[in-house]
Every structure is written in structure tokens, then in C-alpha cells.
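# Please find the sequence and the predicted model below.
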Amino acid sequence: MRILYEYTKIQTTKVRRKDLIYPELSYKIMGILFRVWTNVGSNHKENFYQKAVAQDFKEDDLPFEEQLPVKINYKNKPIGIYYFDFLIDDKIVLEIKVRDYFSKKDITQLYSYLKAKNLKLGIIAHFTKTGVKFKRVANIK
């Protein structure tokens, strides 16, 4: 089993950058994601990882909502609904995927979620054969 460098870094590094949005909460989430990958391994369905992440959020007393529906309105009438994988501490949207690459579609989707709820930060986490890869997406006005 191979553990990625990021896992070690997240576990041992103090937050040094002052410009990051929610750095401590983000690092806690990353630690949980890497813990799940280390224990569950690779090549599983997306919803298996989601269930494991939710279980660890509960065990770590991290407040979250799962599969949160968010209505999109136009002229005060609903035109659609987004479903977030996770909304953590009413601050960070977390989307979990099982693939090796970040697509423009994934990033655009997450950015739309952030705008819909007027949130500052989202994280896309990809569970791959070699570990967890992540991308932070900021909604800066």
C-alpha cells in the first residue's frame, strides 16, 4: 500500500498561509479523506467512500449535512435543485469523485454550488488508485 506525501504533510504541518479560506477546517477534512482512503483502499464505488467519510465526520464530531438539496430560483420560482455530497460546518462544500483527473465540468459544478449557497470554499476530492487528490475551489467576489 502506498501513502501519498500529502497525507503525511496534512498530519504534521501547521497552517502557515494566512490567505487560505478556512485552513484548519480544510486540513481536518483532508485528514479524514486520507484516513478513509488508507483504510478502505482503492477501486470502490463513490457512495462507499461517501459513507465512510460521513462515518468519520460523525466520529470526529464534525458538523455536516449529507446530500443537501439546494433550490435554484429564477424570478422567485424554482427551476432546479442541486445536491451537495456534503456541506461541512455550514462553510465548505465537499464533492467526492472516483477518478484520476479533475475535469472543467467538476470545477464548474462545484463553483455553481458555492454561488447557489453564497459559500466561500468547496473541495473536490478524487479517490484514485494511488490515493486522494483534491482541489480547492474558492468563490471570491
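All right, it came through fine.
# drop to CA atoms for contacts and neighbour counts, all remaining ones
OK.
# So for stretch 48-68, what gets flagged as buried?
Buried positions in stretch 48-68, judged by neighbour count with 16 or more other C-alpha atoms under 10 Å: 49-50, 52-54, 56-57, 64-66.
# Show me where this structure has its helices.
Assigned by DSSP state H, the helices in the chain fall at 5-12, 23-40, 46-59, 104-117.
# mind checking which of those is nearest residue 129?
Taking C-alpha to C-alpha, helix 23-40 is the member of these nearest to residue 129, at 9.5 Å.
# buried sites along that closest one?
Neighbour-count burial for helix 23-40 flags 26-27, 29-38 (criterion: 16+ other C-alpha under 10 Å).
# what's the spacing between it and its chain's center?
10 Å (C-alpha atoms, centre = their mean, to the nearest Å).
# Alongside the first one, take a look at this:
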Amino acid sequence: MNADQDSRLIDSELTQQVIGIFYSVYNELGRGFSEGVYENSMAIALKEEGVPFAQQYPLTVWFRDKPAGEFRIDLMVDSRLVVELKAVTRLTRAHEAQVINYLKATGVQVGLLLNFGDRPEFKRLVFTDAHKQTHR
């Protein structure tokens, strides 16, 4: 099994469950609402499904053992899946980079970028120890 196959297996059951919830929320609400409405709707649906999560999860970025900045992750699911929500026309590399940076800062390996745009769109992003070696 190669590294790409391994990365597809990381938390695949949890990511599939969250993607299913994403489509359910999108199908029920449609497009056009603010990101906050979708975030709250995802939180309601995750809670109804019994999926543990934290909304607006605080994240401190450290540099040389000192806090360098603070961010909030839209949803941290089961302490092992970063979920970033967007309501834009299309996802960009900058959106992907945001999730990768959250993964780097938290040590979590898998993130989902979910877009409630003109059409539902998602990207599953992985940042493992193998990726860390190639990004130094």
C-alpha cells in the first residue's frame, strides 16, 4: 500500500459521515446563506447524529515557544477532524492552504473543506508525518 492509499484510509469513516451530513444540510437549506448559518446548521446536524464536535474551536499558533497568533476552526470533529466551511462561488488554493495550516498547527491529520456555494463541493485534505518531511 502506498502513501496515497494510506492517507485515504485515515479517519475515512468519520470523514464520510461528515460529508454525508454536509450534503444533507446543503440539500435542506440550498445555497445563498452566510457561512455562519451553514456552520450552525452543521452543528445542529452533528449533534442530532451524536457526533462529538466543538464549534469555533480555538487555536493558538506557536513560534519559538511563544504565541504568534490565534484562530478559530469552524468545527473540530471528535478531536481528529478539522472542518472548515465556506459559502463562496468556488474553492481556491488559499482555502486549501488555510486547512493545511490548521492541520499543521493542531497535529490533526485530516481536514475537510466544505463549500456551500452554487453547488456543494468538498475537499478532503491530509497532512501526515510523511507530508511533514516533504514540506521542510
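In hand now; what should we look at? This structure is a prediction, so every number in the text was calculated from the model and none was measured.
# Would you mind reporting the TM-score between them?
TM-score for the superposed chains, counting by TM-score structural alignment, normalised by the length of structure 2: 0.86, backed by 124 aligned residues with a C-alpha RMSD of 1.3 Å.
# would you turn the helices of structure 1 into TSV with distance to residue 141 of structure 1?
Converted to TSV, the helices of structure 1 look like this (distance: least, C-alpha to C-alpha, whole Å):
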stretch	distance to residue 141 of structure 1
helix 5-12	28
helix 23-40	19
helix 46-59	29
helix 104-117	10
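# can you tell which of those is closest to residue 140 of structure 1?
helix 104-117 (9.6 Å).
# residues in structure 2 matched by that closest one, start to end?
Aligned using TM-score structural alignment, helix 104-117 of structure 1 spans residues 93-106 in structure 2.
# One more: stretch 62-72 of structure 1?
Going by TM-score structural alignment: stretch 62-72 of structure 1 matches residues 51-61.
# cool, and stretch 29-46 of structure 1?
Going by TM-score structural alignment: stretch 29-46 of structure 1 matches residues 18-35.
# Alignment lookup: residue 133 of structure 1 to structure 2.
By TM-score structural alignment, residue 133 of structure 1 lines up with residue 121.
# and its match, how many neighbours?
19 (other C-alpha atoms under 10 Å).
# For it, which non-adjacent residue is closest in space?
residue 115 (5.0 Å; C-alpha to C-alpha, 6 or more residues apart in numbering).
# ok, now which ones touch residue 67 of structure 1?
83-86 (C-alpha atoms under 8 Å, 6 or more residues apart in numbering).
# Go through the residues you listed and flag the ones preserved in structure 2.
Using both residues aligned by TM-score structural alignment, their matches' C-alpha atoms under 8 Å as the contact test, the members of those still in contact in structure 2 are 83-86.
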